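>>> Based on what follows, work out the 3D shape:
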Amino acid sequence: MKRIIVTALGALALAGCAPQRLEGPAAPVTVKIIAFNDFHGALETPGRAIELQAADGSLVKVPAGGAAYFASAVKSLRAKAANSVVVSAGDLTSASPLVSSLFLDEPTVKALSMAGLEINAAGNHEFDRGADELKRLQRGGCAKLTRVEPCQIEPFKGASYTYLAGNTIQADGTSLFPGTALRSFGSGRRKVTIGFIGLTTRLTGNYVDPAGIKGITFADEAETANKLAADLKARGADAVVMLVHEGGYPARSDQPEKCDGLSGPIVEIAKRLTPAVDVIVSGHTHRAYICDYGATDPARPLLLTSAGNNGVMLTDIDLSFDPATKRVTAKHARQVIVQGDGVTSSAGPVKPTAAFPTFAADPAVAAHVARYAAAAESRAKRVVGRASGPILRDEHDDMKESPLGLLIADSQLAATRASGAQVALMNPGGVRASIMPRDGQVTFGDLYTVQPFGNNLQVKEMTGAQLRAVLEQQFAKTDGTALLFPAGLTYSYDLSKPEGQRIIAPLIDGQPLRDDAVYRVTVNSFLGGGGDGFTAFKAGKDVAGGALDLDALEAWFARGQVVDPPALGRVKDVTPR
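Okay, the predicted model is just below:
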């Protein structure tokens, strides 16, 4: 006992001779992940404002978007962090406005490289022009792989960021793009490593022209992520971030930092993920949300985010690590609205609101965008016709007719009447924007923004039974329902009836559809190849080619008439309620 006391006294004496500071826990290592998705070539500020809920609960219109402001917002966030990385969850290109799409989205790839993007999970739209063209966007070069001439303005160096797509499986079993990437932050004992997984939606094959992805299949997202997460952990990842081009639907669109009532494919994917995944950056649905998934499933305390679309916001994610254990100790995310100088919408000017910060335009990116905008201006501003008012698409419900969808179907039927076409069908996913005339005038740029894909029209011979099977498939597809917009055809549907009996009283040119009769049906080449899951179109026999879908739409406006929005009612829901 005495020995212990003496030893203790000796320790106190030594402490008195040489005071020692007791150190507390080391400060955490924090890494800022700046995330976005579905940029879709939105180089210029969109001509509309987004509606958001301000801190006081009021709804405000915010002029947001534009690559120059976007780059400035990214750089502002990075300046506040010792450790940061910029990532995205796909669809950066394609389905783009004319200023980008006209140049094969090369200006968007360069703008996002200038903004500091490092890793992108390829989305379904990035395969629109085929896998080889997507590889060119990564590697650079001027090989002509589409009908559009590459490198029209300057040599194309390719993306400075890395495309990931670990579930794009080729015939030999390898993935078209890498599935993972590792990034380390800090140094010495405070060094932490984050592993990134990149995936596209497994339904990509349904959304793009099959000719461009021959030999490629798209594996299940959760199964692939679980395998890749285990590999990343084995390679030293302290945290795993999943970038996936698939998403969900919150109950409200004006509360981007919440996820009340979230539904959709990403919820089912999250349920099947390994707990090794700490964060999911999602996309595809064009909705914005931040979800603490651990509140739903404590076994998977991950953070789930999405930043809407068109570069109107960024998700600012902070991951904190204990430097001793390397474990994630905290996760936090917020949405940063990319508000610039204001926009001129169809309803007039929208000035910046004090409810959200404002970013100055990045001069280098602004000059880059201006160069391409000037090159596209003469084509974009060419007046093609007049409209009596806005011709709208439905941005939220693919099971509703829209005036613009019906108008496009009308234009395609008119363009192929000489080939005997009796019916035209248009898919809602191919209608990318509403037409908002200025002083009644509609420009080529307006039409290009509506239909940027450059699909050829096809005329197919189909029996009445085959056409009925197409219509039934609207309600039976594995990737969700979608109403085709018809011209020359009217019908009702009753979802309470068994599959195969849901289409009621279909009429072609006012006459009842006969299952044994043969009809000529116009579709775009995307649908004709089974796109959007409409595999029943493959049963039809190709009998004639047609103009580009965009040319057909332009011809509809060039008839010398003021175009009115078509009346709804060609398809009626008679399901008992």
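>>> contacts and neighbour counts: CA atoms only from here.
Noted.
>>> Residue 235: how many residues sit nearby?
By other CA atoms under 10 Å, the residues close to residue 235 number 12.
>>> do the same with the one 3 residues further on
Residue 238 has 21 neighbours, counted by other CA under 10 Å.
>>> Contact partners for the residue nearest to it when sequence neighbours are not counted?
Excluding the flanking residues, the one nearest residue 238 by CA to CA, 6 or more residues apart in numbering is residue 193, at 5.3 Å. Going by CA atoms under 8 Å, 6 or more residues apart in numbering, residue 193 touches 182, 183, 184, 185, 236, 237, 238, 239.
>>> ok, the second one touching residue 194?
Yes: the pair formed by residue 183 and residue 194 meets the contact definition of CA atoms under 8 Å, at 5.4 Å.
>>> out of those two, which sits in the busier spot?
Neighbours per residue, other CA under 10 Å: of residue 183 and residue 194, the larger number sits with residue 194, 20 against 11.
>>> helix/strand/coil for the more buried one?
Of the three states, residue 194 takes strand under DSSP: H, G, I helix; E, B strand; the rest coil.
>>> right, and it touches residue 233 too?
No: counting by CA under 8 Å, residue 194 does not reach residue 233; the two are 9.3 Å apart.
>>> Between the two, which contacts overlap?
Common neighbours of residue 194 and residue 233 (CA under 8 Å, 6+ apart) are 239, 240.
>>> ok, the residue nearest to residue 238 to residue 221 distance?
Distance of residue 193 to residue 221, given as CA to CA, to the nearest Å: 23 Å.
>>> again with residue 534
In this view, residue 534 and residue 221 are 22 Å apart by CA to CA.
>>> same check, this time on residue 360
Residue 360 is 38 Å from residue 221, by CA to CA.
>>> quick one: contacts for residue 364?
Here residue 364 is in contact with residue 68 (CA under 8 Å, 6+ apart).
>>> tell me the SS of it?
Residue 364 - assigned by three-state DSSP - is helix.
>>> So between residue 360 and residue 221, which is more surrounded?
Taking neighbours as other CA under 10 Å, residue 360 and residue 221 compare with residue 221 leading, 24 against 15.
>>> hang on, isn't the more buried one packed against residue 270?
No: assessed by CA under 8 Å, residue 221 is found out of contact with residue 270, at 9.7 Å.
>>> Confirm for me that residue 434 is in contact with residue 404.
Yes: taking contacts as CA under 8 Å, residue 434 lies within contact range of residue 404: 7.0 Å.
>>> which one of those two has more residues nearby?
Shown here are residue 434 and residue 404; by other CA under 10 Å, residue 404 has more neighbours (23 against 20).
>>> To compare with the earlier structure, here is another sequence to fold:
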Amino acid sequence: MHATPPRKRLSRRLSTAVAVLAATAGVLATAGPASAHHSRTVDVQLLSFNDFHGNLEPPQGSSGTVTELQPDGSKKAIPAGGVEYLANSLRTARKGHPYSVTAAAGDLIGASPLMSGLFHDEPSIEAMNKLGLDVTSVGNHEFDEGRAELTRMQKGGCHPTDGCFEKGKKFRGADFPYLAANVTDEKTGKPILKPYTVWKRNGVKIGFIGVTLKGTPDVVTAEGVKGLKFGDEVETINKYAAELDRQGVKSIVALIHEGGLPASGAYNYNCDTPGAGAGISGPIVDIAKKVTPKVDALVTGHTHAAYTCTIPDPSGAPRTVTSAASFGRLYTDTTLTYDRRTKDIVRTAVKSPRTGNHVVDRNQPKAPDMTALVDRWRKLAAPVADRPVGYISADINGRGAEGYEKPLGDLIADAQLEALAPADKGGAQIAFMNPGGIRSDLAYKASGSEGDGVVTYGESFTVQPFTNMMATSDLSGAQLISLLQQQVSGANEAQPIVLQISKGLTYTLDLTKKGAARIDVSSVKLDGAAIDPAKTYRVAANAFLAGGGDGFPAFKDGKNKRIGASDLDVFNAYLTAHSSKSTPLAPPKADRITVVK
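Predicted coordinates for the structure are as follows:
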């Protein structure tokens, strides 16, 4: 809970002065209460978040905390998230702000926990309607179930195969517009959803343009993006910013489902300390530097990182770029000072304590309507969600684990190997798991009525919500080495994607080198024996990886492919077979990849 301080007279004078001097420039202003209606400028509060991923309940384990940097340099983990707290946080923040708009930067749905995922994310859209979301861009996960399902999320209607989930109730769809400016139909060339929208209040007009990353086809199954084309983020935003400008809309915010990586994982890290943009890296930096100055602020996502950074626009003027981590653990509060005469946003470096990211802490009251929503959907999901599938002796970290090799990643890869190793199941010798497909941790502490250490179906589903089918295929030793090198070269050179590996496979990752050389070829061994480039190996992976997803084209060269059970079924079977209440599973050591720094 954060109280909004009164605007100081000095801040007011500075804002007015800058408004006069920057009549044509869009600039970010200090957070504070809205100006009077008759004033030349009016403060518009922009609340934003991203990558909610259907997390109606507080996320488990480390996925349900944020890191806060302390004055002495130490770090503190704060439990955060849950739609009951997010709704209350946003409603509290809006008090005293007659001009307030709430926006998101994609991935509100998809890769969701069971409570939302079981019902094709209808519960999450309902929650977004209730908490007052005004607009969002699409993200890559909005395409997990394809274009038709995304259209249903917008327009409503019962699921085409599963029907309506509640008797007498028809899903009404999103009350807010999904924006997809750079997602076009391959045949018509037209956006599949609205490219932009204009928010209006008492003569104040702010345009919102929404795009997802142009690389969406690389991180979504081919079926999910069939018939669609994904355009360049900068070109698309600049095109529609010019169109809005011609319509007289001079204040513009871009909602971009692409992000960056700040130098610190703490949500309150000041990434401007080393200099403009120097504290953040990744695709969003280049995008921000190229997006037209007509755009006044960038709300971003995708990387699940937390930052409020200043990156100069093409004219050299400072512009704020924000991201609120993920799973509803944070929200960003930004004030746009709108000049009624120029219809543009005024930029100023003055900041107040409200500017930036704020924790959705769990010490605040819950929003009663969200509690009712969660209880209703939890009751519907309970017969499936509460069924025990295994037992663990301690937290097994996946999504929240530090380092490239994750204990839960090893566990999942071992489960896949065991399931597909029999000759009649595929004859797998090695299994690979993409780290992005591990959506949570397995937490030991009970989350509800279950006992400590119990893993329910709902929890395992939260870890692996895609239910991808498994596939086994032949790769030569040379192709296997190439696959490992693709983790740190090509599309993945700037931001390595290190696959999780099954027991028996070991190698050294040397981060002191560059590109493919980071993989020490001589160190790659299976059961202690060096990989033979000429030998054939049976390799298992989920359908997403097997199709070359996440920048691994080597998988597509596999021969004699055989399809197996789903990754979730395989995972649950392994948990059941290898654990009991008296003999729970211990976290794997995560010692298969030797990292040299």
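>>> so which pair among the contacts of residue 193 of the first structure is furthest apart in space?
Of all pairs drawn from the contacts of residue 193 of the first structure, the greatest distance, 12.8 Å, lies between 185 and 236 (CA to CA).
>>> Tell me which of these two has more neighbours.
More crowded of residue 185 of the first structure and residue 236, by other CA under 10 Å: residue 185, with 17 against 14.
>>> The more buried one matches what in the second structure?
With TM-score structural alignment as the criterion, the equivalent of residue 185 of the first structure in the second structure is residue 201.
>>> now that match: how far from residue 147 of the second structure?
From residue 201 of the second structure across to residue 147 of the second structure, the span is 32 Å (CA to CA).
>>> Pull up the gap between residue 286 of the second structure and residue 234 of the second structure, please.
For residue 286 of the second structure, the distance to residue 234 of the second structure (CA to CA) stands at 9 Å.
>>> higher neighbour count, the two?
residue 234 (19 against 13).
>>> Now which residue in the first structure aligns to the more buried one?
Residue 234 of the second structure maps onto residue 222 in the first structure, by TM-score structural alignment.
>>> quick one: which helix or strand includes that match?
Secondary structure assignment for residue 222 of the first structure, by DSSP states H and E: helix 221-234.
>>> Give the equivalent position in the first structure for residue 93 of the second structure.
Mapped onto the first structure by TM-score structural alignment, residue 93 of the second structure lines up with residue 77.
>>> and if you look at residue 590 of the second structure?
Looking across to the first structure (by TM-score structural alignment), residue 590 of the second structure lines up with residue 568.
>>> And residue 535 of the second structure, by the same measure?
Using TM-score structural alignment, residue 535 of the second structure pairs with residue 517 in the first structure.
>>> Verify the contact between that match and residue 467 for me.
No: between residue 517 of the first structure and residue 467 there is no contact under CA under 8 Å: 10.3 Å.
>>> quick one: which of those two has more around it?
Neighbours per residue, other CA under 10 Å: of residue 517 of the first structure and residue 467, the larger number sits with residue 467, 24 against 10.
>>> and that one, what pairs with it in the second structure?
Per TM-score structural alignment, residue 467 of the first structure is aligned with residue 480.
>>> and its match, what is it in contact with?
Contact analysis of residue 480 of the second structure by CA under 8 Å, 6+ apart lists residue 554.
>>> does it count as helix, strand or coil?
Counting by three-state DSSP, the backbone at residue 480 of the second structure sits in helix.
>>> Check the spacing between it and residue 562 of the second structure real quick.
18 Å.
>>> was I right about residue 43 of the second structure contacting residue 340?
No: counting by CA under 8 Å, residue 340 is not a contact partner of residue 43 of the second structure; they are 10.6 Å apart.
>>> These two - which one has more neighbours?
Ranked by neighbour count (other CA under 10 Å), residue 43 of the second structure and residue 340 place residue 43 first, with 26 against 17.
>>> That one: which element?
In the assignment (DSSP H and E), residue 43 of the second structure maps to strand 41-49.
>>> Same check on residue 16 of the second structure?
According to DSSP H and E, residue 16 of the second structure maps onto helix 9-21.
>>> What residues sit buried inside that helix?
Across helix 9-21 of the second structure, burial judged by 16 or more other CA atoms under 10 Å covers 11, 15, 16, 18, 19.
>>> Which stretches in the stretch 101-250 of the second structure count as strands?
Secondary structure of the stretch 101-250 of the second structure, counting by DSSP state E, counting those that start in this stretch: strands at 135-137, 178-179, 183-185, 196-201, 204-212, 228-230.
>>> and those strands as a markdown table, adding distance to residue 464 of the second structure?
Shown next, in a markdown table, are those (distance: least, CA to CA, whole Å):
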| stretch | distance to residue 464 of the second structure |
| --- | --- |
| strand 135-137 | 25 |
| strand 178-179 | 26 |
| strand 183-185 | 27 |
| strand 196-201 | 33 |
| strand 204-212 | 23 |
| strand 228-230 | 26 |
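>>> deepest of the ones you listed, which one?
Of all the strands of the stretch 101-250 of the second structure, strand 135-137 has the most neighbours on average by mean count of other CA atoms under 10 Å, namely a mean of 30.
>>> can you tell me what part of the first structure that one aligns to?
Using TM-score structural alignment, the residues of the first structure aligned to strand 135-137 of the second structure are 119-121.
>>> how far does that stretch sit from the chain's center?
Its chain's C-alpha centre and that of stretch 119-121 of the first structure lie 12 Å apart, by CA atoms, centre = their mean, to the nearest Å.
>>> Show residues contacting that stretch.
By CA under 8 Å, 6+ apart, the surrounding residues in contact with stretch 119-121 of the first structure are 86-90, 161-165, 197-200, 243-245.
>>> tell me the contacts of residue 100 of the second structure?
Applying CA under 8 Å, 6+ apart, the residues near residue 100 of the second structure are 44, 45, 46, 47, 94.
>>> same question but for residue 590 of the second structure, I mixed them up
Contacts of residue 590 of the second structure (CA under 8 Å, 6+ apart): 405, 406, 407, 410.
>>> returning to what we had before: with the second structure overlaid, report how far the helix holding residue 222 of the first structure is off on average.
Comparison of helix 221-234 of the first structure with the second structure after fitting gives an average deviation of 1.1 Å (mean CA distance after the TM-score superposition for the first structure).
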